[in-house]
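mind folding the following:
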Amino acid sequence: MRITIDIPPDIEEKLLKKCEEKGVSPSQFILALLEWYFLKRYQAKPLEISELVAYAKKIGSERMKNCKYSDGKFCMLESLDDVFEERTPEPLNIYKCLFCPNYVDRRREKRRESLKVDENMINVAKLAARFVVELYGDKLGYRPKLKVEEDEVEKVRKLIEDW
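Sure, this is the predicted structure:
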């Protein structure tokens, strides 16, 4: 195959200087450049795939450790299904856990328990928000559909005093 390349004169001078410094003919330099380009291009894909596999392993192992239904060795849901079908339970696999539709993070439940809010606090916040909307809604360009009644204001005062 024969390839012809038109190179601008200023780049041609620099290319010839580089070839003279390296002791290579311009045609050999272009061939080496093409080999480098295609070799680099084909080597980039396996690197991306290996990065993806490494990340998938990391996330899968994290899911395996933190799943609500996992004890680190077996998935309780799969083991239960295996018992009913009279098969021996299979140990966990990182990739199974990665794509598991039944995954529930046990750390999330711990966070929810630590963030439980008192019901009185929620009621105070709701009534206070309604009160603020009624007072400042006109300035903000919002017209509420419901008006805050005086007995609700008294409820807020009592809740705040009791709290």
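
only C-alpha atoms from now on, for both contacts and neighbour counts.
Will do.

relative to E154, how far out is A125?
Per CA to CA, to the nearest Å, A125 is found 14 Å from E154.

I meant F131, not that one.
Using CA to CA, F131 is found at 12 Å from E154.

surely V53 is in a helix?
Yes: checked against DSSP: H, G, I helix; E, B strand; the rest coil, V53 lies within a helix.

now the helix or strand hosting K17: buried residues?
In this assignment (DSSP states H and E), K17 forms part of helix 9-22. Across helix 9-22, burial judged by 16 or more other CA atoms under 10 Å covers L15, C19.

now stretch 40-58
By neighbour count on 16+ other CA under 10 Å, the buried set for stretch 40-58 is A56, K57.

name the helices or strands packed onto whichever strand or helix holds A32?
Here A32, judged by DSSP H and E, is contained in helix 26-66. If you count contacts as 3 or more CA pairs under 8 Å, 6 or more residues apart in numbering; DSSP states H and E, helix 26-66 packs onto helix 9-22, helix 94-98.

could you rerun that using 10 Å?
Secondary-structure packing of helix 26-66 (3 or more CA pairs under 10 Å, 6 or more residues apart in numbering; DSSP states H and E): helix 9-22, helix 94-98, helix 106-114.

what's the second one packed up against?
Looking back up the chat, that one is helix 94-98. helix 26-66.

next SSE downstream of the helix it packs on?
helix 76-84.

which residues sit in contact with E154?
E154 makes contact with I160 under the criterion CA atoms under 10 Å, 6 or more residues apart in numbering.

does it lie in a helix or a strand, and which?
helix 150-162.

quick check: buried residues in that helix?
Residues of helix 150-162 classed as buried: V156 (neighbour count, 16+ other CA under 10 Å).

one more to line up against the first:
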Amino acid sequence: MPSSGQIITQELQLASTIFTQLQSDTSNFEGRKQQEAQLVAHVKRIIEEPIEQLREQLSYDYLRLLVDILHYACDKSLFALQESTVNWHRLRAHHILYDLAISHHRLPSSIAVDSIQRKGKDPIGSGGSSSIYMGYLCGKPVALKRIRIFSPQPISKVTVR
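Got it, this is the predicted structure:
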């Protein structure tokens, strides 16, 4: 009998095959809906596992793939196509996406561009919540915006005068 890690890996490989086909084929609406339903079935089996188990048993490359597939499924509202446990699977997918983004510093590849080269170390401009840098994407100049995230200080650290 295959281990839980092998089952997760197998489900992810099957989901990956369908995910690749969905990204390349934009025709045949009915066939696409069927592929999306198959993708959701595999994703549901994966996300029912504890997050710790996913982190421990999947390699970095598989975790990157899982982030991309979960983002695609959430972005396309694929869980809404199912009736019974819509909210649980959608919320669970978002929770896993958030957890993997924090623990592995990995955003979905559809919203992060890795091939940009930053020019220099200092920003060319800055404001209250972000800094602007000069960079290059495919040899063309681009502006890069680095957003600063602020969190409230705990009450114990706030001094009252």
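
overall similarity of the pair, as a TM-score.
Superposed pair, TM-score by TM-score structural alignment, normalised by the length of structure 2: 0.22. Supporting alignment: 53 aligned residues with a CA RMSD of 4.8 Å.

L98 of structure 1 touches K65, doesn't it?
No: the pair L98 of structure 1 / K65 is not scored as a contact, 11.4 Å apart, by CA atoms under 10 Å.

and for these two, which residues touch both?
Common contacts of L98 of structure 1 and K65 (CA under 10 Å, 6+ apart): I59.

picking that back up, rebuild the helices and strands packed on helix 26-66 of structure 1 as a markdown table, extending it with distance to S61 of structure 1.
A markdown table is the format used below for these (distance: least, CA to CA, whole Å):
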| stretch | distance to S61 of structure 1 |
| --- | --- |
| helix 9-22 | 50 |
| helix 94-98 | 5 |
| helix 106-114 | 14 |
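
quick one, which of these is nearest to L33 of structure 1?
helix 9-22 (11.8 Å; CA to CA).

check which helices and strands that closest one sits against.
Applying 3+ CA pairs under 10 Å, 6+ apart, one finds that helix 9-22 of structure 1 contacts helix 26-66.

quick one: the helix it packs on to helix 106-114, angle?
Angle of helix 26-66 of structure 1 versus helix 106-114, following axes from the mean of the first three to the mean of the last three CA atoms, to 10 degrees, is 50 degrees.

next, the angle from helix 26-66 of structure 1 to helix 9-22.
Going by the same axes, to 10 degrees, helix 26-66 of structure 1 is angled at 90 degrees with respect to helix 9-22.

how much space between P141 of structure 2 and Q117 of structure 2?
Going from P141 of structure 2 to Q117 of structure 2 by CA to CA gives 10 Å.

whoops, I mixed them up, I69 of structure 2
For I69 of structure 2, the distance to Q117 of structure 2 (CA to CA) stands at 26 Å.

between the two, which one's more packed in?
Using other CA atoms under 10 Å as the criterion, I69 of structure 2 and Q117 rank with I69 on top: 25 against 15.

what's the burial count for the nearest residue to that one once chain neighbours are set aside?
Leaving out its chain neighbours, the residue that sits closest to I69 of structure 2 by CA to CA, 6 or more residues apart in numbering is F19, at 6.8 Å. F19 of structure 2 has 21 neighbouring residues, counting by other CA under 10 Å.

need the three-state assignment for F19 of structure 2.
Going by three-state DSSP: F19 of structure 2 is helix.

pretty sure it is in contact with V67, am I right?
No: under the criterion of CA under 10 Å, F19 of structure 2 makes no contact with V67, lying 12.0 Å away.

what is in contact with these two at once?
Common neighbours of F19 of structure 2 and V67, using CA under 10 Å, 6+ apart, are A73.

what is in contact with P141 and Q117 of structure 2 at once?
M134, G135.

span of stretch 103-117 of structure 2 from start to end?
End-to-end distance of stretch 103-117 of structure 2 (CA to CA): 24 Å.

and what of stretch 132-146 of structure 2?
So stretch 132-146 of structure 2: terminal residues 6 Å apart, CA to CA.

now V133 of structure 1: how far from K126 of structure 1?
From V133 of structure 1 to K126 of structure 1 the distance is 11 Å (CA to CA).

which of these two has more residues huddled nearby?
A side-by-side neighbour count of V133 of structure 1 and K126, using other CA under 10 Å, places V133 first with 18 against 13.

now that one: which helix or strand?
helix 119-140.

Q34 of structure 2 too?
Using DSSP H and E, Q34 of structure 2 sits within helix 29-47.

R32 of structure 2: neighbour count?
R32 of structure 2 has 16 neighbouring residues, counting by other CA under 10 Å.
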